[in-house]
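Peer 1: Predicted model, plus sequence, below.
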Amino acid sequence: MSSKKKRSPNTSNDMWVVVAADSAVAAPRPQDGDPVMVKLRSPSTGVASLYMFGSGNAQVYEVKAFNEDYHSWFIGQTVHRDGKLLYITPVDPLYLLLPYMIQAAKEGKFQPLHQMLIDEDFPACTRLLNCKQTETSIGHVAEEKEVGSQKFYRYSREKTMEWLKKKVDKTVTALKNAKISVGEGVKSTTYIRVKQECDGREEDYLRYAHGLISEYISEDLSKDLLKHLQLPEVTSPKKAEPPSKKRKVSDKPVEAEEDYTKFNSTDFARKPPKKMTAAQKSLAKVDKTGMKTMSAFFSPKAKTEKAEW
């Protein structure tokens, strides 16, 4: 009897296949320590999300996972069953700070930044204080006061809107430089340009960039930013389209606008064919006096009384 071939041992769960920025994988200095992955509160949803702090907490990175069923990796002579592909990219720490600053602003007073970053569920959020961008960019979203050697901050909606607008403008410039089409003539799944004249509107780029930035801010901030960008509201195609206009082909299910069950009644008579066969012609010559149709034998009897319930 032939013995079953042994499978290669599975690698441990602390191994991943990662695509990361050079700054994330650079060799750390001895005094800074290794990069570390932590869970932080997502600025857009408030739920736990995975992030990574680089050496010395100088930079924070978001961790995204691309995962499909039945994927695995061959690593050396072993098979790693977890087929996820992790993407590690830098993220502005101000996005992660904003929810805490907005919450602290309800008290209406200036506070030290470390006093705002108190989260029992996500204690690693205090690492954001060590990021280089935090100290240099905090003035973009907050008013600042300095008393002695200590700095105090208070969230500013006006500054935040201007800061987010600049983010949108930079994103629009990046999309145009990369020649990424975002108009209505683009297939969403492949980003293939369908019509050259459709992908040049400034409003399309602004809306697309706004959608990208909205992935890092709360829903309320996203709505405020849309108003700040002075973008008109998107009207529903169904409301804008005249009722008499013929519907275009769509991949969405079309709701029935008529009662199609009325065509199942016996009152609906089909039009006879234009040409009759020889059998039909001979049958038409037969005397049908006193004959009943086949449907008369199967039709229900008329009820003389109404049923009581």
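Peer 2: Received it, and whenever you're ready, just let me know what you need.

Peer 1: all contacts plus neighbour counts: C-alpha atoms, from now on.
Peer 2: OK.

Peer 1: The most centrally placed residue in the chain in helix, strand or coil?
Peer 2: Per CA atoms, centre = their mean, the C-alpha nearest to the average position across the chain is that of Glu215, at 8.0 Å. For Glu215, the assignment made with DSSP: H, G, I helix; E, B strand; the rest coil gives helix.

Peer 1: what's the answer for Arg154, then?
Peer 2: The assignment at Arg154 comes out as strand when based on three-state DSSP.

Peer 1: I figured the residue nearest to the centre of the chain was touching Ser44, is that so?
Peer 2: Yes: the criterion here is CA atoms under 8 Å, and Glu215 meets it with Ser44 at 6.1 Å.

Peer 1: Use this one as the comparison:
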Amino acid sequence: MSTHLAILPLDIIDALTARLNQENCHADYATRFLRLPHPRTGLASLFLLHDQHAQDDTIKTSSISEVQAISPANARTWFIGEEVIADGKLMVMTPMDPMFLLMYLLRVPQARDGSKGNFRPLQDIIEEVSATIADASEKEAQKDPSLKISADDIISFLSLDFVQSSIKRVCDIKVVTEEITVYRYSHDIVLENLKRKVGRLSDPRVAEMSRTLVRNLAKDGLMDDGKEELLESGRIKLACELLSQYLPRDVLQDLIASYDFSKLDAHLKTIRDEELALLAVAPDTRKRTKATKAVAAGDKNQKRKKDAKNTDADAAGDGDKKKKKDAKSSHGVEQLKKASVAGMSKLSTFFTKKTG
């Protein structure tokens, strides 16, 4: 049996601990994995369903968490006591609002022409959604079995009580009779509830709890005095970016378009332009420095060449003079060799002692 390290939500840790230690014999805990379409990409993703309720059903809590595997770029291992875990991946389970999953699933039966469609009983919607997604994933599973999404997982998820209680946040609802209630996906209701989430996330008491968000706001100069309006817009935009991890592209675009970010965008554009200007100046300075050095080096090279040329010219001149001198001397010797010496006294006679 393989071993994996995981980061779990606190309530799941508490439930598992209580179950393992049998400290709460009156409680029933259920955890299971479901493979569902990711609300942003539609790709098959793993989710952990966690139920906790007492035997008399007086207390019941349910939650769903996204399961992600973080794999390091380089091979790693974990050391736990005396055991070595060869698989260095870390499983992270993050609680998420079922609204995001519902938003994706209940958009499936929408009419292709963009109309709102008809009100239908929830059971009919669940059957159509599960069959449509299961059939589509069947083709993908032929390439990669991990992409297979079963109709049973979708039906199990949509049939959960805490999920059905969230349907009102993504659908128009009409009560026809006491026994019949019909539903229809509503883009307007989804945007309304997403804007409420943005409002909570952009609240200073929440937003400034994250050091990353604070650094991003400070980096863009939004934390300076006198920029309160821009700071508020910055918090809202960062909140939208946080939600973008779970939103289809068209829903995200409509959410952002529902806010006026014109002043913030102009401010950010000014900062980016200044940064680009600084980056543009730096290379020009380096180029000018290199050009100056190149010119200086060129002047030195030209001077060396000129000096070398002059030296070679001087050496060549001396050689020519020597050659001419040698040539002239050789000509005189040749002439002497040809002269007649008959009747001429020898040179030694001038050094003999005269007699008498």
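Peer 2: Structure's in. What do you need? Not measured: the values here are computed from a predicted model.

Peer 1: ok so, going back, need the counterpart of the residue nearest to the centre of structure 1 in structure 2.
Peer 2: Taking TM-score structural alignment, the alignment pairs Glu215 of structure 1 with Gln245 from structure 2.

Peer 1: What residues in structure 1 pair up with the helix or strand where Asp188 of structure 2 lies?
Peer 2: Asp188 of structure 2 belongs to helix 187-201 when assigned by DSSP states H and E. Structural correspondence for helix 187-201 of structure 2: residues 157-171 of structure 1, per TM-score structural alignment.

Peer 1: Please work out how many residues are found near Glu62 of structure 1.
Peer 2: By the criterion of other CA atoms under 10 Å, Glu62 of structure 1 has 19 neighbours.

Peer 1: so the counterpart of it in structure 2, which of the three states?
Peer 2: Applying TM-score structural alignment, one finds that Glu62 of structure 1 aligns to Glu66 in structure 2. The local conformation at Glu66 of structure 2, judged by three-state DSSP, is strand.

Peer 1: The nearest residue to Glu66 of structure 2 once chain neighbours are set aside is in what secondary structure piece?
Peer 2: Distances taken as CA to CA, 6 or more residues apart in numbering put Phe47 closest to Glu66 of structure 2, at 4.6 Å, once the chain neighbours are dropped. Element membership for Phe47 of structure 2 (DSSP H and E) is strand 44-54.

Peer 1: That strand - contacts with which helices or strands?
Peer 2: Applying 3 or more CA pairs under 8 Å, 6 or more residues apart in numbering; DSSP states H and E, we find strand 44-54 of structure 2 packed against strand 27-37, strand 60-70.

Peer 1: How far off centre is the last one?
Peer 2: Here strand 60-70 of structure 2 shows a centroid-to-chain-centroid distance of 25 Å under the convention CA atoms, centre = their mean, to the nearest Å.

Peer 1: do the first one as well
Peer 2: Remark: strand 27-37 of structure 2 is offset 31 Å from the chain centroid, using CA atoms, centre = their mean.

Peer 1: compared with structure 1, how much does that strand deviate?
Peer 2: Its matched residues in structure 1 lie on average 2.7 Å from strand 27-37 of structure 2 after superposition (mean CA distance after the TM-score superposition for structure 1).

Peer 1: now what about that strand, what contacts it?
Peer 2: For strand 27-37 of structure 2, the surrounding residues in contact (CA atoms under 8 Å, 6 or more residues apart in numbering) are 15-16, 19, 43-55, 101, 104-105, 149-150, 153-154, 157.

Peer 1: swap in the last one?
Peer 2: Identification of contacts with strand 60-70 of structure 2 by CA under 8 Å, 6+ apart yields 45-54, 89-98, 162.

Peer 1: In space, what's closest to the match of Glu215 of structure 1 - neighbours in sequence excluded?
Peer 2: Arg40 (6.6 Å).

Peer 1: Ok, Val176 of structure 2 next?
Peer 2: Among residues not flanking Val176 of structure 2 along the chain, Val182 sits closest, at 7.2 Å (CA to CA, 6+ apart).

Peer 1: now the strands for structure 2?
Peer 2: Along structure 2, the stretches classed as strands by DSSP state E are 5-7, 27-37, 44-54, 60-70, 78-80, 83-85, 90-95, 120-121, 171-175, 181-185.

Peer 1: Which strands and helices lie in contact with the first one?
Peer 2: This means strand 5-7 of structure 2. Against strand 5-7 of structure 2 (3+ CA pairs under 8 Å, 6+ apart) you get strand 90-95.
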